[in-house]
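# Okay, sequence plus prediction incoming.
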Amino acid sequence: MSEIIQKKKDSVLKRFWRKNRGLLMETWFVQVFIVWLLVNYLRFVYWTNPRLKSSDDLTKTYNSYNPFIITFWHGRHIMAPFLRSRDEVVMAMFSRSADAEINAQLAKKLGFEIVRGSGGRGQTHHVNKGGAQALLTLKNALKSGKTAAMIADISHKKAREAGKGIILLAKLSGRPIIPCVYAFSREKILEKTWDKTAIPLPFGRSIVLVGEAFFVSKDANDALLEEKRMQLTDMMNRLTDEAYNRLAIGE
């Protein structure tokens, strides 16, 4: 009897959550509380996951290519703010969706400047108004000497495939894209998410790998932009696979 009552309670709670989670997530107090929890959790993860000796040093990249556009895969970007040097100013692009609100506030709390928009995967003339404005803001940030941070694969249900927005930003700004992977040996993969989000766990090892600087010519046409998009996709995937291979053998 008690098991039946418990199941009914669980069912009621699940229905309540499904019906009201959107409203709850939009509540200012709930957002602030969640961001506070996540900030402290991620700091704990950072301090309990020493990097492998084979990790790359972003300082060398900063000294050679600053300002640049640093990019990560969606779902594996949550620890990116911890790669920012103390004196570096980073402006990060997040989508305007409600789902991205917590991510944006979290990055801001960890030291990033934020711009909202969407990079998109379509042709350059299909970038939406909000996305175009965000790209212009990032271009101006790069011009002023700030680092720009942008997710390579924008949320269109196709993970680990670069969008054209970041390629367009490199073309407009003349600044290089720096592919980056920050991976962890202990992760919880959220299988039901479109990008297979990886939540890093404490007490493991981590690795940072930085790809070669990736330039896009200012006179690149649509065909060349598509070629560059595919090249970036391949580069990011190879870098990601290499990171997890090194974590597996601990070197």
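On my side now, so go ahead. Residues are numbered from 1 along each chain as shown.
# For the rest of this, base every contact and every neighbour count on C-alpha atoms.
Noted.
# Now for the residue most central in space within the chain: which residues touch it?
Centroid-nearest residue in the chain, with CA atoms, centre = their mean: residue 77, separated by 3.3 Å. Applying CA atoms under 8 Å, 6 or more residues apart in numbering to residue 77 gives the contacts 151, 182.
# next up, a second structure to put side by side with the first:
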Amino acid sequence: MKIPIDPAAFAPVLAWLFKLWVRTIRFEPARDNTDFVARNERGEPTILALWHGEIFPATAFGHTLTSQVVTFVSQSKDGEVIARVLERIGHTTVRGSSTRGGVRALLQAKRIMERENRMAVFTVDGPKGPRHKPKEGIIFLAQRAGAKIVPIRAYPVRKKVFDKSWDHFVLPFPFTRCPVYVGEPMAVTTEKLTKEVLERETARLEARMLALGPK
């Protein structure tokens, strides 16, 4: 008789492993621009923008600063495991993505940001790409919440890159150095979000994110 095992049951172990893994990584912010946490605590709404492929090292860096965030997780079965792990490390999660349940998740995140003063975390090219092409949801949320977008890039020195995945997922090795680059906060337009305006704003965010990194 086959006994089904719910993968989400492993969330406590995975969360423990994640926190242990994070403690071994030596994060090196390129400059002192990590005051986005303090700005949010002062009541300035903030959204952190990450690339999907860098979600592990970027989330790990954020975990060293705060867990006062609300994170978007897809409604897939894999998303259920991820959501439980993130909740174990202190995140609030909302379920939805650009392909399913997106608008409801955005509005839910806005309410959580306002009620609990949490930063939102957005993997802007997820859940399925194209790689390094931001979706429009982050612009919509930033305008509705009156928030600024802070791009973050992480570059672990020793890592495994999963080249066959669409996002080239990066897994930092334990005990590696990890330079981190935090961009200046980006204020979005107050114009009506027509197709043309959304294309312009996502292109502006894309350029800012791609410019972050070693020179």
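Cool, the structure landed. Quick caveat, the model's predicted, so the values are computed rather than measured.
# Residue in structure 2 paired with the residue nearest to the centre of structure 1?
In structure 2, the residue matched to residue 77 of structure 1 (TM-score structural alignment) is residue 55.
# With residue 149 of structure 1 instead?
In structure 2, residue 149 of structure 1 lands on residue 121 (TM-score structural alignment).
# That match contacts residue 69, doesn't it?
Yes - counting by CA atoms under 8 Å, residue 121 of structure 2 touches residue 69, with 6.7 Å between them.
# Could you find the closest non-adjacent residue to residue 42 of structure 1?
Among residues not flanking residue 42 of structure 1 along the chain, residue 79 sits closest, at 7.2 Å (CA to CA, 6 or more residues apart in numbering).
# Any figure for the gap between that neighbour and residue 96 of structure 1?
20 Å (CA to CA, to the nearest Å).
# which residues in structure 2 form helices?
Here structure 2 has its helices, by DSSP state H, at 11-24, 36-41, 55-63, 77-88, 102-116, 137-145, 195-211.
# Figure out which of those is closest to residue 175 of structure 2.
Closest of the helices of structure 2 to residue 175 of structure 2 is helix 11-24, at 4.7 Å (criterion: CA to CA).
# Buried residues in that closest one, which are they?
Going by neighbour count (16 or more other CA atoms under 10 Å), the buried part of helix 11-24 of structure 2 is 11-12, 14-15, 18, 22-23.
# coming back round to it: let me have the helices of structure 2 in TSV, adding distance to residue 186 of structure 2 as columns.
As requested, the helices of structure 2 are exported to TSV (distance: least, CA to CA, whole Å):
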stretch	distance to residue 186 of structure 2
helix 11-24	28
helix 36-41	12
helix 55-63	18
helix 77-88	26
helix 102-116	18
helix 137-145	10
helix 195-211	8
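# Need the counterpart of residue 94 of structure 1 in structure 2.
Residue 94 of structure 1 maps onto residue 73 in structure 2, by TM-score structural alignment.
# Burial check on the nearest residue to its match once chain neighbours are set aside, number of neighbours?
Spatial nearest neighbour of residue 73 of structure 2, excluding adjacent residues (CA to CA, 6+ apart): residue 95 at 5.0 Å. Close neighbours of residue 95 of structure 2, defined as other CA atoms under 10 Å, add up to 21.
# Just give me the match in structure 1 for residue 95 of structure 2.
With TM-score structural alignment as the matching criterion, the partner of residue 95 of structure 2 in structure 1 is residue 116.
# what's the distance between that match and residue 212 of structure 1?
Going from residue 116 of structure 1 to residue 212 of structure 1 by CA to CA gives 27 Å.
# likewise residue 201 of structure 1?
28 Å.
# For those two, work out which one has more neighbours and name it.
A side-by-side neighbour count of residue 201 of structure 1 and residue 212, using other CA under 10 Å, places residue 201 first with 19 against 12.
# I'd say the more buried one and residue 46 touch.
No - the criterion here is CA under 8 Å, and residue 201 of structure 1 misses it with residue 46 at 9.3 Å.
# what's around the closest residue to residue 33 of structure 2 other than its chain neighbours, how many residues?
Leaving aside its chain neighbours, residue 33 of structure 2 sits nearest to residue 182 (6.2 Å; criterion: CA to CA, 6+ apart). Neighbours of residue 182 of structure 2 under the rule other CA under 10 Å: 23.
# Name all residues that make contact with the alignment partner in structure 1 of residue 182 of structure 2.
Residue correspondence to structure 1 (TM-score structural alignment): residue 182 of structure 2 is matched to residue 210. Neighbouring residues of residue 210 of structure 1 by CA under 8 Å, 6+ apart: 56-58, 178-181, 239.
# circling back to that earlier point, go through the helices of structure 2 and name the closest to residue 47 of structure 2.
Among the helices of structure 2, the nearest to residue 47 of structure 2 by CA to CA is helix 137-145 (7.1 Å).
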